[in-house]
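Participant: prediction below, plus the sequence it came from.
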Amino acid sequence: MLKGITANVLILGLVSFLTDVSSEMIYPLLPLFLTTVLGAGPAFLGMIEGVAESTAALLKLASGIASDRVRSRKSLVLSGYAISSLARPLVAAATSATAVLAIRFADRVGKGIRTSPRDALIADSTDPSLRGKAYGFHRAMDHAGALVGPLVATLLLTWFVKDLRTVFWLAAIPGGLAVLLIVVRVRETERRRSSNGSFLGFVPRGVLRRYLCVLLIFTLGNSSDAFLLLRAGELGVSPARIPLLWTFFHLVKMAGSTPFGSLSDRVGRRGVIVAGWGIYALSYAGFALATTEAACWLLFAVYGLFYAMTEGAEKALLADIVTPQERGGAFGWYNFAVGIGALPASLLFGFLWEKAGRTAAFGVGASLAAVAALLLLTIVREDPPRPVS
């Protein structure tokens, strides 16, 4: 299973696993902490998440472009993970919702700094013919951390501690181990730095621009997964079973990411992505029409396959169509497009659900996925990756 996974990719996968364990020990408990301990309301929670994710999207673009110019991508990756790992556990010391906003902001600053350079470093460290597998493996490790983190928090609260703040402090341990791994084991790769001196580095054009536009169209129909949990409640999934459903969802994503990423190395990226987007459209149609809890569990499994099929293949295709000197900037634009489209996607979905009903909301999401799939096939050229001789 790990054949072709280089040392850098393996370590960066472990780093993502540990970081997600740390993050997911805190994140699912944050709404409860804000509302019951600090007395904040849902509107303030929404503002925290909006500010955090918008900040991350902008910094992913800037850090990606910067990583093409600096000698070491590792330094940006290290600083980003270090900022997040230092800031995140400080939620335990917060005495106001405003303090949580500042801490969450710092956490997302770290994510914004590290994400695009890390994605570029994975491409730098991998044979072109194995990029799909490398990115699939990395996503699988990320999903594994998202699965383990809440379970660790639940275990701690059930058997060892009674205070949310203690759990938040303990989340510093896996985060610190992640930073230590980067310092000790991640190696910089030899590459030519970009000679472009403009602030933007480069503006996407040609096939890259078309690919990013197609991704943005798809993203506009890909609303927050919180709406799916809301739908699960309507279909009879009790509050006690929602965490179990969410764990099952992450398990499907984790199990499928590496195999489907590897499949894209053999049969081509576009075909796997289009199939994944097709599954997304079918799952959204299913969520609109489902009437039973059993159907909900099946649909979450199908929806998890969409993530497994597309996350690694999308990044691998991006790395295939740009030069090494533009790789960091390309990932910056990619992460920016996906991040900046997430807010209007959720606003649109919520508006449609409230004004026209859930069938219309899910229908628009499925339709945009179908349009994006058709455009990917017709306007985005794919050259098969060649192994390095």
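Facilitator: Sure thing, it's come through. Only a predicted model underlies this, so the values are computations on that prediction, with no experimental measurement involved.
Participant: make it CA atoms for all contacts and neighbour counts henceforth
Facilitator: Noted.
Participant: counting by contacts, list what the helix or strand containing Leu299 packs against.
Facilitator: Counting by DSSP states H and E, the element that carries Leu299 is helix 293-320. Here helix 293-320 touches helix 97-124, helix 131-155, helix 242-267, helix 269-289, helix 327-356, going by 3 or more CA pairs under 8 Å, 6 or more residues apart in numbering; DSSP states H and E.
Participant: here's the one I want to compare it with:
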Amino acid sequence: MYLSSVSRPASADPPTPGRPGRRFALVSGNVVALGTVSLITDVSAEMVAAVLPLYLVLGLQLSPVAFGVLDGVHAGATALLRVVGGFVADRFRRRKLVAGVGYALSAVAKLGLLLAGRSVPVIGAVIAVDRLGKGVRTAPRDALITLSTPPESLGRAFGVHRAMDSFGAFLGPLAALAVLLAVGQSYDAVFVTSFCIAALAVVILVLFVRERPEGGPPDTPDGPKVSVREALGLLRDRPARRLVLAAALLGLATIGDGFVYLLLQRREDLGLRWFPLLAVGTSLAYLVLAAPLGVLADRVGRLPVVIGGYLALGATYLLLSGPVHGWPVLALTLALYGGFYAATDGVLIALAGPVLPARVRTTGIALVQSGQAMAYLVSSVLFGLAWQLWGPENAVRAAAVAVAVVLLGTVPLLASPSRLVTRKVPR
């Protein structure tokens, strides 16, 4: 059995007829435009993310628990608003508009960091606004990708998009390092530069992304508006409910990039000026592996690729808590961590997309992402508490055990043969 393409329920969109040659195209122009927006946005976001752990933990002397709370807020506090954004995009079929609002919010938040000063509550609020923007935009963006791509090519489309996204993540820390080297240890300069880059991404979204792309599955624009009852009905649908639960379990196995990089910095006694390069190493591995793993997922099955990604995450945690040190181990850790993202980020949505009916697909994707984000909020707080009580090595060993336990519970949910009918995509 393969999860390389999940068959859709009768209410889902049919394949586009009469365009057999399109399956050989790499990806649609809309996917490239969305990838460009994500690339530029990630340059902006990773400029801030690369310096924020140092600023909070070493500059403001936050405890591991406090950092865990802020890190959880960074990814999970706005999870429910993802669902609201997804529903609004589905109801009014304005996915591009909703995504644009999200990108604009994240851009404005970069300026908010300038006003926050050393106030931790204000910094937390600004981070929440930034994540609100990400939460609002992610599901509409991913829904546009699914509507721009034939179902049998979703793994490839998400792989190309995530490769472009990760290229931005690769450039972001380098840009932050360049700014810091040019102006000294001035975090304000990083925040201002980040805002300018994020604003450029909004402009490209407005000019080049299409709301109703040609060549993808139909969006039934003339049908009745999606109701709240129809959207909530997703949770009564067993395949969708299993996807949301599986995503939440997988979120519990993730401790957050900031913790991973702080652990590496402590273990290898890296100089602070090199700290942003840890994110560069992860992004480089993600960049190299995202598209090939997306194609592999279309060929051999999306579930095996996702499982492999979480095995790489478990191996990353074991290396972080192991007795071996040195640059080779550091490089292997970053490669595995980037491989985890490449094998799971887009592939999980590619797995989920065809299961969700087109009319409420954005809402469904938002539910999956919200399940992960809420669980991530919990896991970040728990890991920060475990670090403070047990020490970093024991805490990360517990995280490795959590990965194994979560996989045991997740695989049956995603591989259930009763409703998720699968087939292998022909070569």
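Facilitator: Yes, it's here. What you are looking at is a predicted structure, and each value in this text was computed from that prediction instead of being measured.
Participant: quick one: TM-score?
Facilitator: Between these two chains, after superposing, the TM-score reads 0.87 (TM-score structural alignment, normalised by the length of the first structure); 385 aligned residues with a CA RMSD of 2.9 Å.
Participant: coming back round to it: buried residues, the helix holding Leu299 of the first structure. List them.
Facilitator: 293, 295-297, 299-320 (16 or more other CA atoms under 10 Å).
Participant: residue ranges for the helices of the stretch 1-150 of the second structure, please.
Facilitator: Here the stretch 1-150 of the second structure has its helices, by DSSP state H, counting those that start in this stretch, at 29-53, 64-76, 79-92, 95-116, 120-147.
Participant: so which of these is nearest Ala404 of the second structure?
Facilitator: helix 64-76 (21.6 Å; CA to CA).
Participant: hmm, who's touching the closest one?
Facilitator: 56-57, 124, 127-128, 130-131, 256, 258, 370, 373-385, 387-388 (CA atoms under 8 Å, 6 or more residues apart in numbering).
Participant: do the same with stretch 211-231 of the first structure
Facilitator: Defining contact as CA under 8 Å, 6+ apart, one finds that stretch 211-231 of the first structure is touched by 242, 287, 333-334, 337-338, 341-346, 349, 364-369, 371-372, 375-376, 380.
Participant: give me the buried subset of those.
Facilitator: Looks like the contacts of stretch 211-231 of the first structure have 287, 333-334, 337-338, 341-343, 345-346, 349, 364-369, 372, 375-376, 380 buried, using 16+ other CA under 10 Å.
Participant: ok, now how distant is the residue opposite Gly4 of the first structure in the second structure once aligned from Val295 of the second structure?
Facilitator: Using TM-score structural alignment as the criterion, Gly4 of the first structure maps onto Leu26 of the second structure. Leu26 of the second structure sits 10 Å away from Val295 of the second structure, going by CA to CA, to the nearest Å.
Participant: between the two, which one's more packed in?
Facilitator: Between Leu26 of the second structure and Val295, Val295 has the larger neighbour count (other CA atoms under 10 Å), namely 22 against 13.
Participant: leaving out chain neighbours, which residue sits closest to that one?
Facilitator: Nearest residue to Val295 of the second structure in three dimensions, chain neighbours excluded: Arg156, at 4.7 Å (CA to CA, 6 or more residues apart in numbering).
Participant: mind telling me what element the corresponding residue of the second structure for Ala226 of the first structure is part of?
Facilitator: Aligned counterpart of Ala226 of the first structure in the second structure: Gly258 (TM-score structural alignment). Secondary structure assigned from DSSP H and E places Gly258 of the second structure in helix 257-268.
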